[in-house]
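**Q** Here is a sequence together with a model predicted from it:
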Amino acid sequence: MTKTKKTIELEQQLGELTLDLQRTRADFENYRKRVEAEKVMARESGRSNAILKLLPVIDNIERAIIHMPNDLADNKWALGIMGLSKTLEKSLESMGLTRIEASPGIAFDPSLHDAVQFDDESEGELEVIAEELQPGYYLDGSPIRHAMVKVTRQ
């Protein structure tokens, strides 16, 4: 049984159309994945930007608590503000926000800490943190804001 010229042409067309359909499906699947990835990135960027805008507020609340006069230590309003601060901190932790370690004595890491002061009179080989001036934070394990620190040598 021999195939006619028309049958051969139709089989070729069918093969070409099948390949075109497979390519189109693959292109659409790649497009769908790319759009989904872009949506995730946009959502993460929005969350990151919102948290970055809240960090100065958190800093100010912490400063106010640190500098609260002793005579207000038992004041219900002051205790309420301290409770509010802890609630805000826990809420942000549940969103993936954690503090960067910047305690005195730990090694200075320029990828996590910004040295805004340096003790020129100290001697030693190792640069360590002398004081944390402003906390730094991770968001889902990535630094979102470096800790501002005073550095000394040991």
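**A** Nice, I can see it. Residues are numbered from 1 along each chain as shown.
**Q** CA atoms for contacts and neighbours, from now on please.
**A** Will do.
**Q** Could I get the full set of strands for the chain?
**A** Under the criterion DSSP state E, the chain contains strands at 97-99, 113-118, 127-134, 137-139, 142-145, 147-153.
**Q** Quick one: list the elements packing against the fifth one.
**A** For strand 142-145, the packing partners by 3 or more Cα pairs under 8 Å, 6 or more residues apart in numbering; DSSP states H and E come out as helix 5-66, strand 137-139.
**Q** this is the other structure I want to compare:
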Amino acid sequence: MSRVLWSILPIAAIALTGCGSGPKLYPLSGKVLFNDSPVAPKDGEIAFVEFTADKGAGNTSAHLPRGTIGPDGTYTVSTNNQPGIEAGAWTVRVVYNKPDEAGLKKSAYAPPLSLIAAKYSDFGASGFKVTAGPDAPKAPDFKVSSK
């Protein structure tokens, strides 16, 4: 009996260490504009904003918070299905795609077609940065275009 208990104890300890409440999250929402009008994704289109820690500014978070862009161009960020984002500096990318109907007729694995310039879907090239936290200003509007 004690051998079974000693073999279960380390497993239980590992499982319990993953049951923390996680980092404090702060609300963050904003709007994405395409040529100065709100992005308005249609059925079947994929539109979201994603954040990665700005390590150069000292943010070491391993999370990738994101927010789905709604039909009015607004998004609300969540982290691991919890509303909000950790405090700190973040680099942002915007993804706005539609299915490649012609490509899908040729292959089930056809990549989607981007409705915005490719630079906006790249963390390093988008030029979008946000600081989140209790005293941080509201997120700026992210302005994208096809160029």
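**A** Structure received. Every value quoted in this text rests on a predicted model; they were computed, and no experiment measured them.
**Q** Please work out the TM-score for the two chains.
**A** Once superposed, chain against chain, the TM-score is 0.31 (TM-score structural alignment, normalised by the length of the second structure); 62 aligned residues with a Cα RMSD of 3.7 Å.
**Q** re earlier: for Thr24 of the first structure, find the nearest of the strands of the first structure.
**A** Between Thr24 of the first structure and the strands of the first structure, the tightest spacing by Cα to Cα is seen for strand 142-145, at 37.3 Å.
**Q** Would you indicate which residues of that closest one are buried?
**A** For strand 142-145 of the first structure, burial by neighbour count (16 or more other Cα atoms under 10 Å) applies to Pro143, Ile144, Arg145.
**Q** What about Ser7 of the second structure, how many residues nearby?
**A** 10 (other Cα atoms under 10 Å).
**Q** what's the most buried one of the strands of the first structure?
**A** Mean neighbours per residue, mean count of other Cα atoms under 10 Å, is largest over the strands of the first structure for strand 147-153, with a mean of 23.
**Q** Does it pack against any helices or strands, and if so which?
**A** Using 3+ Cα pairs under 8 Å, 6+ apart, strand 147-153 of the first structure is in contact with strand 113-118, strand 127-134.
**Q** That strand vs strand 113-118, what angle?
**A** 60 degrees (axes from the mean of the first three to the mean of the last three Cα atoms, to 10 degrees).
**Q** Could you figure out how far strand 147-153 of the first structure is turned away from strand 127-134?
**A** Using the same axes, to 10 degrees: strand 147-153 of the first structure against strand 127-134 is 150 degrees.
**Q** quick check, distance from strand 147-153 of the first structure to the centre of its chain.
**A** Centroid displacement of strand 147-153 of the first structure relative to its chain, using Cα atoms, centre = their mean, to the nearest Å, is 22 Å.
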